[in-house]
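Student: A structural model of the following input is requested.
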Amino acid sequence: MITLQFLLTAFVVVIAPGTGVVYTLAMGLGRGRRAALAAAAGCTLGIVPALLAAALGLAAVLHASALLFNVVKFAGVAYLLWMAWGALRQTGALAVKPAEARGEGLMRIAWRGTLINVLNPKLSIFFLALLPPFLSGDASRATLEMTSLGGVFMALTFAVFTVYGLFAGAFRDRLLASARAKAWLNRSFAAVFATLAGRLALERA
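Tutor: Next up is the predicted model:
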């Protein structure tokens, strides 16, 4: 079930730049290492609904229902655009700030990371396609096996995102040495998330 082939496949998927990776990098660069860890945890937690949907067969329902798929999709698009607008105004979730987030701020960062994945309807369909080839074939154990594989995928996600975030945090002080660099980062985050929103809007079930 949990084979080397699965681990390699999952690792390649996780390291590929996506919305969660970009968000974690943005938090590392914009808020520091603690914020990056919160982002990584939030993005990982956001995988749970998609994994459960795939394990319980709800992903197939989402795939079959164009209306439901589009409702979730455009909620995700709106959320990404809202984050992009906040970064552009230097006031939102992605805005580069001089101090690391602490306490309640870390909870907000984690919650936003969770929403990024929860509002991505392609994630549950992705699990529906990725996990079944690695199952044993025993129908009575399919749900348990999918959940186990998903747990390994989540662990890899958190580990890789943490590395990304800490790496970004290490360059934070250098990049924030000038107001121009700070403004450039904010505009870059806004552009990237607007692009991700556009890409999500073009996705089909």
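
Student: alpha carbons only for contacts and neighbour counts from here, please
Tutor: Noted.

Student: host element of residue 83?
Tutor: helix 66-89 (DSSP states H and E).

Student: If you count neighbours, what's buried in that helix?
Tutor: 69-70, 72-74, 76-77, 79-88 (16 or more other CA atoms under 10 Å).

Student: repeat for stretch 116-134
Tutor: For stretch 116-134, burial by neighbour count (16+ other CA under 10 Å) applies to 116-125, 127-128, 130-132.

Student: Same question for stretch 53-66.
Tutor: For stretch 53-66, using 16+ other CA under 10 Å, the buried residues are 53-55, 58-59, 62-63.

Student: Could you also give me the structure for this next sequence, so I can compare it with the first?
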Amino acid sequence: MNISFLLTSLAIVATPGTGALYTVAAGLSRGTRASLVAAFGCTLGIVPHMAAAITGLAAVLNASAVAFQTLKYAGVAYLLYMAWGTLRDRGTLTVDENAPEVPALKVIMTGITINLLNPKLTIFFFAFLPQFVHTDRSDAWLPMTQLSIVFMLMTFLVFALYGRFAAAFRDKVVARPSVVTGMRRTFAGSFAALAAVLAFEV
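Tutor: Below you'll find the predicted structure:
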């Protein structure tokens, strides 16, 4: 395994983004188990991007401005939806011991959608993986798949660590409603800010 691949992947995975933000929110609101489920969902959201890169569809997306812009603005819209839901409905960040359990499938699907609508992941896989694979090989898809699985595993572990760390502070958050309100606003603002960054990226 190339050490450069591992270090670069770790740097990319550890950089806070929408998936990490969602996992932290799950950990703060519903504890360790929910954060692990959220991390799993975000990790599954990488699969379509990985498949696109391996099959060559990423090249089409990279070459088509319309396709890229469509996916990008779908992602922007979903991030704004997450911001609104966090601020208004308190569905993304609700710290309440008596609140009904959020179905694991719903948490997973939200995590999948967050990463599925992130066009930067497809471009990342398209531009990043070939640097560590001899693409002229007839079986180049095999090492690309192996490296992608390693990247997904790193994503899950790092996100799970973020979520576990957030869950450790859950009791302190539950005891202070004012902190909950502030966090909801912070998370909503963060989702909106990430949407703005994605919208204005070229």
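
Student: hmm, back to that, counting only helices, which of the buried residues of stretch 116-134 of structure 1 make the cut?
Tutor: Using DSSP state H, 116-118, 122-125, 127-128, 130 are the members of these that sit in helices.

Student: Do you have the helices of structure 1 handy? List them.
Tutor: Using DSSP H, helices in structure 1 cover 4-15, 19-31, 33-45, 47-56, 58-64, 66-89, 104-118, 122-130, 142-170, 172-175, 179-201.

Student: Comparing the first one with structure 2, how large is the average distance?
Tutor: Pointing back at helix 4-15 of structure 1 there. In the superposition against structure 2, helix 4-15 of structure 1 averages 1.2 Å from its aligned positions (mean CA distance after the TM-score superposition for structure 1).

Student: what does the fifth one give?
Tutor: Helix 58-64 of structure 1 differs from its equivalent in structure 2 by a mean of 0.8 Å after superposition (mean CA distance after the TM-score superposition for structure 1).

Student: by contact count, what packs against that helix?
Tutor: helix 47-56, helix 66-89, helix 122-130 (3 or more CA pairs under 8 Å, 6 or more residues apart in numbering; DSSP states H and E).

Student: about what we covered before: could you dump the ones in helices among the buried residues of stretch 116-134 of structure 1 to CSV with distance to residue 49 of structure 1?
Tutor: As requested, those are arranged in CSV below (distance: CA to CA, whole Å):
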residue, distance to residue 49 of structure 1
116, 12
117, 9
118, 7
122, 12
123, 9
124, 8
125, 12
127, 11
128, 13
130, 16
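
Student: Nearest to residue 136 of structure 1 among these?
Tutor: residue 130 (13.9 Å; CA to CA).

Student: ok so, going back, state the span of structure 2 onto which the helix holding residue 83 of structure 1 is aligned.
Tutor: Under TM-score structural alignment, helix 66-89 of structure 1 corresponds to residues 65-88 of structure 2.

Student: Would you confirm that residue 31 of structure 2 contacts residue 165?
Tutor: No - Residue 31 of structure 2 is not in contact with residue 165 according to CA atoms under 8 Å; the separation is 9.8 Å.
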